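Peer 1: no sequence for this one, just the structure:
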């Protein structure tokens, strides 16, 4: 009897380990195989396939993960081939063959290589991800914790920033997830964690933009604020409506969530080496 989700032609690591809490944000996706579910971890560039209690970890690689991340960002909307190549291979020029191969690999991993119902091809237009295959995850509140001692550590930040050390429970981004309950849909799926973690916050207001920084380390938070100053300044100049930005450092990568007043949201993930190469059009897409 078949107990796993993958065929032998797809490389996978089978086991019971799950990603650590600080990288446990995932999207749940139905696959084309019976009783097989997938969890997509953008920060880890991985899919975790689960069937009959057996877990299979599939490493998508940077380009494959970026490709899937771009498709799930706007489920049901057509993404052009050019935009997908620019997003998944932002550091180099590739041909249509590379995109075709990555799309085929993703379909194979998701059990969609025959029916092509999950990742759909629109001739001469591009690709879209079928929203019917995204699985909403329930937002679970953190268990009540005993009152902790007040944190007495002051965080020195530039003038105009408000820093608030805080302890977050099972959902590091619970405020954002609660917004999802008010109509943001799958936004809350990205931010699920499984253990308490102490986070330091800073807030900066620039024109139409309110920027919220957070990190578990005070020194890294300072670096995050400093390294993204030019980026946030550009965003404030481009923003046409009130927008909230949530910035976090994940190793060598930055994650930026753009949340507009109208409830639209976009997630950008980019390597620290690409910080100075992000073009205005990419920022405008995030601000829409």
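Peer 2: Thanks, I have it. Note that this is a predicted model, so its numbers are computed, not measured. Residues are numbered from 1 along each chain as shown.

Peer 1: When you work out contacts or count neighbours from here on, use the C-alpha atoms and nothing else.
Peer 2: OK.

Peer 1: Would you mind confirming that residue 166 makes contact with residue 214?
Peer 2: No: contact criterion C-alpha atoms under 8 Å: residue 166 and residue 214 do not qualify, at 9.9 Å.

Peer 1: what is in contact with these two at once?
Peer 2: 199, 200, 201 (C-alpha atoms under 8 Å, 6 or more residues apart in numbering).

Peer 1: Can you redo these as JSON lines, where the extra columns are secondary structure?
Peer 2: JSON lines is the format used below for these (DSSP: H, G, I helix; E, B strand; the rest coil):
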{"residue": "199", "secondary structure": "strand"}
{"residue": "200", "secondary structure": "strand"}
{"residue": "201", "secondary structure": "strand"}
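
Peer 1: Who wins on neighbours among the residues you listed?
Peer 2: residue 200 (20 neighbours; other C-alpha atoms under 10 Å).

Peer 1: check contacts around that residue.
Peer 2: Residue 200 sits next to 163, 164, 165, 166, 214, 215, 216, 217, 218, 221 when contact means C-alpha under 8 Å, 6+ apart.

Peer 1: quick revisit: residue 166 and residue 214: which is more packed in?
Peer 2: Taking neighbours as other C-alpha under 10 Å, residue 166 and residue 214 compare with residue 214 leading, 26 against 15.

Peer 1: how near is the more buried one to residue 69?
Peer 2: As judged by C-alpha to C-alpha, to the nearest Å, residue 214 and residue 69 stand 22 Å apart.

Peer 1: show me what contacts residue 29?
Peer 2: The contact partners of residue 29, taken as C-alpha under 8 Å, 6+ apart, are 37, 38, 39, 40, 133, 134, 135.

Peer 1: The fourth one: neighbour count?
Peer 2: Residue 40 sits with 24 neighbouring residues when counted by other C-alpha under 10 Å.

Peer 1: then this one, side by side with the first:
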């Protein structure tokens, strides 16, 4: 079953959870098909099973990574990637963070079959199927059963295979997005860009900013759009904060402190 919703720029999106694909239709450009990483697709699928309902971080991680054990940082990175792909990296109006509880999908952005959907010129109008909301509890129970079956299989598997599985990173980057991680004490920084050169430039800016401190704690994702730099932070309290600024006009260390609430 596919899901239909609109982005903030009014583009119509068709999400196919079975193929992990997003088909983005705009009036100005030809349709764009994007293939998500498996975990990212399953996170979006779970949030769309019950739009508007809050999904806990634990439930999301159990559903998205049903085949391995990952840290909370993997979820933060997946949410960050999804928001960038969906154009939601600034305001978080589509994938909404509920502090200390989890995430929810903005049900106002869903498209119903009765909506008057404009299609790009030259394309036939495809009537989206009815959106059937599935109760979250049965889905989670079914998922837990699947996890139990897999755990039983792992119990009789060769130890070496289990070890290799655990060492596997558990995250696949969608498209050509590149990342680089920087550890500074209790501060974890992830630079995200569309190319290795872009990521290397971000990493160089971070390392040359005097960010080496002992008082900053938390997790930061940094990316750049034109002359604007974007920070998405997970503070030590668990709260999320987003910040956008001009790199030339602001000191990066000050922006890190503001974003992390230090």
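Peer 2: The structure has been received and is ready for your questions. As the structure is a computational prediction, the values presented were derived from the model and not from experiment.

Peer 1: TM-score them against each other, please.
Peer 2: With the length set by TM-score structural alignment, normalised by the length of the second structure, the two chains reach a TM-score of 0.46; 137 aligned residues with a C-alpha RMSD of 3.4 Å.

Peer 1: re earlier: which among the contacts of residue 200 of the first structure count as buried?
Peer 2: By neighbour count, with 16 or more other C-alpha atoms under 10 Å, the contacts of residue 200 of the first structure hold 163, 164, 165, 214, 215, 216, 218, 221 as buried.

Peer 1: Save those as TSV, and put in secondary structure and distance to residue 48 of the first structure too.
Peer 2: Converted to TSV, those look like this (DSSP: H, G, I helix; E, B strand; the rest coil; distance: C-alpha to C-alpha, whole Å):
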residue	secondary structure	distance to residue 48 of the first structure
163	strand	36
164	strand	35
165	strand	33
214	strand	27
215	strand	26
216	coil	26
218	helix	32
221	helix	30
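
Peer 1: Can you pick out the most distant pair from these?
Peer 2: The span of these, defined through C-alpha to C-alpha, is set by 163 and 216 at 12.5 Å.

Peer 1: Tell me how far the nearest residue to residue 81 of the first structure once chain neighbours are set aside lies from residue 106 of the first structure.
Peer 2: Excluding its sequence neighbours, the residue lying closest to residue 81 of the first structure (C-alpha to C-alpha, 6 or more residues apart in numbering) is residue 126, at 5.0 Å. Distance of residue 126 of the first structure to residue 106 of the first structure, given as C-alpha to C-alpha: 15 Å.

Peer 1: likewise residue 162 of the first structure?
Peer 2: 43 Å.

Peer 1: higher neighbour count, the two?
Peer 2: Higher neighbour count among residue 162 of the first structure and residue 106: residue 106, with 20 against 14, using other C-alpha under 10 Å.

Peer 1: is it fair to say the more buried one lies in a helix?
Peer 2: Yes: under three-state DSSP, residue 106 of the first structure falls within a helix.

Peer 1: was I right about it contacting residue 66?
Peer 2: No: at 11.4 Å, residue 106 of the first structure does not count as touching residue 66 under the criterion of C-alpha under 8 Å.

Peer 1: ok, which stretches of the second structure are helices?
Peer 2: Using DSSP state H, the helices of the second structure run over 38-49, 57-64, 72-85, 136-155, 159-167, 196-207, 252-259.

Peer 1: typed the wrong thing, it's the first structure
Peer 2: Secondary structure of the first structure, counting by DSSP H: helices at 61-73, 81-88, 96-109, 174-179, 218-227, 229-238, 280-287.

Peer 1: need these in TSV with distance to residue 29 of the first structure, can you?
Peer 2: Formatted as TSV, the helices of the first structure follow (distance: least, C-alpha to C-alpha, whole Å):
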stretch	distance to residue 29 of the first structure
helix 61-73	10
helix 81-88	20
helix 96-109	12
helix 174-179	18
helix 218-227	32
helix 229-238	32
helix 280-287	23
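
Peer 1: what's the closest of those helices to residue 271 of the first structure?
Peer 2: Of the helices of the first structure, nearest to residue 271 of the first structure by C-alpha to C-alpha is helix 61-73, at 10.3 Å.

Peer 1: buried ones in the closest one?
Peer 2: 63, 64, 65, 66, 67, 68, 69, 70, 71, 72, 73.

Peer 1: Next, format the residues you listed as a markdown table and append distance to residue 225 of the first structure.
Peer 2: Shown next, in a markdown table, are these (distance: C-alpha to C-alpha, whole Å):
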| residue | distance to residue 225 of the first structure |
| --- | --- |
| 63 | 27 |
| 64 | 29 |
| 65 | 26 |
| 66 | 25 |
| 67 | 28 |
| 68 | 29 |
| 69 | 25 |
| 70 | 26 |
| 71 | 29 |
| 72 | 28 |
| 73 | 25 |
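
Peer 1: any idea which of the residues you listed is closest to residue 54 of the first structure?
Peer 2: Relative to residue 54 of the first structure, the closest of the buried residues of helix 61-73 of the first structure is residue 65; by C-alpha to C-alpha it sits at 22.2 Å.

Peer 1: hang on, that closest one packs against residue 72?
Peer 2: No: proximity of residue 65 of the first structure to residue 72 does not meet the contact threshold set by C-alpha under 8 Å, at 10.6 Å.

Peer 1: circling back: for the helices of the second structure, which one ends up most surrounded?
Peer 2: Among those, helix 38-49 has the highest mean neighbour count (mean count of other C-alpha atoms under 10 Å), at a mean of 22.

Peer 1: Can you list the helices and strands that that one packs against?
Peer 2: Where contact means 3 or more C-alpha pairs under 8 Å, 6 or more residues apart in numbering; DSSP states H and E, helix 38-49 of the second structure is packed against helix 57-64, helix 72-85, strand 102-105.

Peer 1: give me that answer again for 6 Å
Peer 2: Packing partners of helix 38-49 of the second structure (3 or more C-alpha pairs under 6 Å, 6 or more residues apart in numbering; DSSP states H and E): helix 57-64.

Peer 1: Kindly provide the distance from the residue lying closest to residue 22 of the second structure once chain neighbours are set aside to residue 83 of the second structure.
Peer 2: Spatial nearest neighbour of residue 22 of the second structure, excluding adjacent residues (C-alpha to C-alpha, 6+ apart): residue 15 at 4.6 Å. Note on residue 15 of the second structure: its distance to residue 83 of the second structure, by C-alpha to C-alpha, is 15 Å.

Peer 1: okay, now residue 134 of the first structure: neighbour count?
Peer 2: By the criterion of other C-alpha under 10 Å, residue 134 of the first structure has 18 neighbours.

Peer 1: show me the contacts for it.
Peer 2: By C-alpha atoms under 6 Å, 6 or more residues apart in numbering, the residues touching residue 134 of the first structure are residue 29.

Peer 1: now it: how far from residue 72 of the first structure?
Peer 2: Distance from residue 134 of the first structure to residue 72 of the first structure, by C-alpha to C-alpha: 8 Å.
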